[in-house]
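# here is a sequence with its predicted model. Questions after.
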Amino acid sequence: MSSRDLILARVRRALADVPADDTPYERAVPRPYATEHGDRTAEQTVDLLAENLADYRALVHRCTTGELPGTLARLLAGRGAGSVLVPPGLPGAWLAEADGVEHVPDAAGSTAHELDRVDSVVTGCAVAIAETGTIVLDGSPDQGRRRITLVPDHHVCVVRVPEQVVSSVPQALPRLDPARPLTWISGPSATSDIELDRVEGVHGPRTLEVVLVSGADEGK
């Protein structure tokens, strides 16, 4: 008898006296777990996200919807970007003011070497988690395929606040489809060797900029 058969036999013996109409396992034990730490307002949750993103060495910017095209143009110019990868569903208005920057479409046939020659990538996100300072991408049209956010050295991610921001991982999971290609990002790509020397840009962008966009312009 194999170890597997032995374990399954023990399970069957343990369940032998369980009535067929007994309470299903998933309902047998109450699980009223807390889904966040503390009681924060939406504004405080966004502030916590900004704080934790910065703690992970991401560069955080805030603007309104009307200011977004100018903000993105300024960030790309500040980087000296001559080209930017554009997911197929990225709103066209977002990059309307990025004059002189070549828009490179997210093409399925692009090689890693071709993607590496692109200076920046701009995407949206699926959800942002305040308590962990994490941005989650799910491959939706405004985010594109996973590799376009892993190869270029500069990633600008737009987060709509407060609707795309949650406090915790348990609050984020119901918003995500586990069948989609999920990428969880907490700051720029980084690793440390045995001496704890931090190296950034090893397996992803060396620079992550997050733009927190409120829904409307002031006074509108």
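Everything's here; your move.
# from here on, contacts and neighbour counts on C-alpha atoms
Will do.
# mind checking the SS state of the residue sitting nearest the centre point of the chain?
Geometric centre of the chain, nearest residue: V136, 2.0 Å, by C-alpha atoms, centre = their mean. At V136 the chain is in strand, as set by DSSP: H, G, I helix; E, B strand; the rest coil.
# mind listing the strands for the protein?
59-64, 83-86, 102-105, 120-123, 127-129, 134-137, 154-161, 165-166, 183-185, 190-192, 198-200, 207-214 (DSSP state E).
# please identify which of those is closest to V11.
strand 183-185 (36.5 Å; C-alpha to C-alpha).
# burial measure for the nearest residue to G204 once chain neighbours are set aside, as a count.
Spatially, and ignoring its direct neighbours in sequence, G204 is nearest to L150 (4.3 Å; C-alpha to C-alpha, 6 or more residues apart in numbering). Per other C-alpha atoms under 10 Å, the neighbour tally for L150 reads 22.
# okay, pairing it with this:
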Amino acid sequence: MSSGPSRASGRESGRERILGRVRRALADVPASEQPGHHPVTRDYAAQHGERTHAATIDLLAENLADYRARVHRTEAAGLPALLARLLSERGASQVVVPPSLPDGWLASAPVRLVRDSPALTTRELDSIDSVVTGCALAVAETGTVVLDAGPDQGSRRITLVPDHHLCVVRTDDQVVSSVPQALRRLAPARPLTWISGPSATSDIELERVEGVHGPRTLEVILVAGDPREP
């Protein structure tokens, strides 16, 4: 019975030791000093090497596939047919979509659309087969898709609960080479979700397990042209 308080006391003393070190490190800092008074030099490379835009898209596709995402390419006009085929192959009957996903994207898909809304319960969301979204950006060097809860992306939870995520990336204007380039274009106040492949972790025997913290299957569609145009 006495082990509980002693463990709590140990945690508290560890916390105090860490805070004590922080206080000692800040002891000679004037109270009026602010973080902005000492700008951090950010002279690291904006990207690794020079490449054409087409080569950057190829690199993105290669790294996405390396992370076990399924990569597809299409022209804007072919996007609805591709989405319909991928959802049909998946056997999806219910698909959750953001409020402002372009209507034409799933016009030919034989599925029931569920619009993202606060009223959508976790149980209802767990019964959904797939989710279709756009994205904010994609980073070629890391094979990462970034969502920021924009109108064509919806709330973070719709891209975490369903087991299958179809994410559309506009290659003309949404692909950057590196993380530094992405950070310059993303709004830090928005809820950013960085996705590199399907959700995965390892169990105690280091066996890869997918689908624990998000979709088990991630499919990324690289679209040339602007699929938002009617």
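On my side now, so go ahead. None of these values were measured; they are calculated from a predicted model.
# picking that back up, so what's the aligned partner of the residue nearest to G204 of the first structure in the second structure up against?
Using TM-score structural alignment as the criterion, L150 of the first structure maps onto L160 of the second structure. By C-alpha atoms under 8 Å, 6 or more residues apart in numbering, L160 of the second structure lies in contact with H213, G214, P215.
# before we move on, the earlier item: dump the strands of the first structure into JSON lines; add distance to L176 of the first structure as well.
Listed next are the strands of the first structure as JSON lines, based on distance: least, C-alpha to C-alpha, whole Å:
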{"stretch": "strand 59-64", "distance to L176 of the first structure": "24"}
{"stretch": "strand 83-86", "distance to L176 of the first structure": "23"}
{"stretch": "strand 102-105", "distance to L176 of the first structure": "25"}
{"stretch": "strand 120-123", "distance to L176 of the first structure": "17"}
{"stretch": "strand 127-129", "distance to L176 of the first structure": "8"}
{"stretch": "strand 134-137", "distance to L176 of the first structure": "9"}
{"stretch": "strand 154-161", "distance to L176 of the first structure": "15"}
{"stretch": "strand 165-166", "distance to L176 of the first structure": "12"}
{"stretch": "strand 183-185", "distance to L176 of the first structure": "11"}
{"stretch": "strand 190-192", "distance to L176 of the first structure": "25"}
{"stretch": "strand 198-200", "distance to L176 of the first structure": "28"}
{"stretch": "strand 207-214", "distance to L176 of the first structure": "20"}
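# A9 of the first structure: which of these is closest?
Of the strands of the first structure, nearest to A9 of the first structure by C-alpha to C-alpha is strand 183-185, at 39.6 Å.
# returning to that earlier point: among the strands of the first structure, which comes closest to A28 of the first structure?
That would be strand 165-166 among the strands of the first structure, by C-alpha to C-alpha, at 29.0 Å.
# which bit of the second structure covers the longest helix belonging to the first structure?
If you go by DSSP state H, the first structure has its longest helix at helix 42-55. With TM-score structural alignment applied, helix 42-55 of the first structure matches the range 53-66 in the second structure.
# can you report how many residues lie near A200 of the second structure?
16.
# my bad, V71 of the second structure
18.
# go on, V131 of the second structure?
29.
# what's it aligned with over in the first structure?
V131 of the second structure maps onto V121 in the first structure, by TM-score structural alignment.
# got the contact list for the closest residue to that match other than its chain neighbours?
Among residues not flanking V121 of the first structure along the chain, L85 sits closest, at 4.5 Å (C-alpha to C-alpha, 6+ apart). Counting by C-alpha under 8 Å, 6+ apart, L85 of the first structure touches H103, V104, P105, D106, V118, S120, V121, V122, I148.
# hmm, try it at 10 Å
102-107, 115, 118-123, 144, 148-149, 152, 155 (C-alpha atoms under 10 Å, 6 or more residues apart in numbering).
# how far away is the residue nearest to G204 of the first structure from A98 of the first structure?
Per C-alpha to C-alpha, to the nearest Å, L150 of the first structure is found 22 Å from A98 of the first structure.
# which position in the first structure pairs with P151 of the second structure?
Per TM-score structural alignment, P151 of the second structure is aligned with P141.
# isn't that match right up against P105?
No: using C-alpha atoms under 10 Å as the test, P141 of the first structure is too far from P105 to be in contact (11.8 Å).
# what touches both of the two?
V86, P87, P88.
# assess the claim that the second one and A108 are in contact.
No: when contacts are counted by C-alpha under 10 Å, P87 of the first structure is not listed as touching A108 (11.1 Å).
# so which of those two has more stuff around it?
P87 (24 against 7).
# which one of P141 and P105 of the first structure has more residues nearby?
P141 (16 against 13).
# contact partners for the nearest residue to the more buried one once chain neighbours are set aside?
Spatial nearest neighbour of P141 of the first structure, chain neighbours left out: G89 (4.2 Å); criterion: C-alpha to C-alpha, 6+ apart. G89 of the first structure makes contacts with D106, T123, G124, S140, P141, D142, Q143, G144, as judged by C-alpha under 10 Å, 6+ apart.
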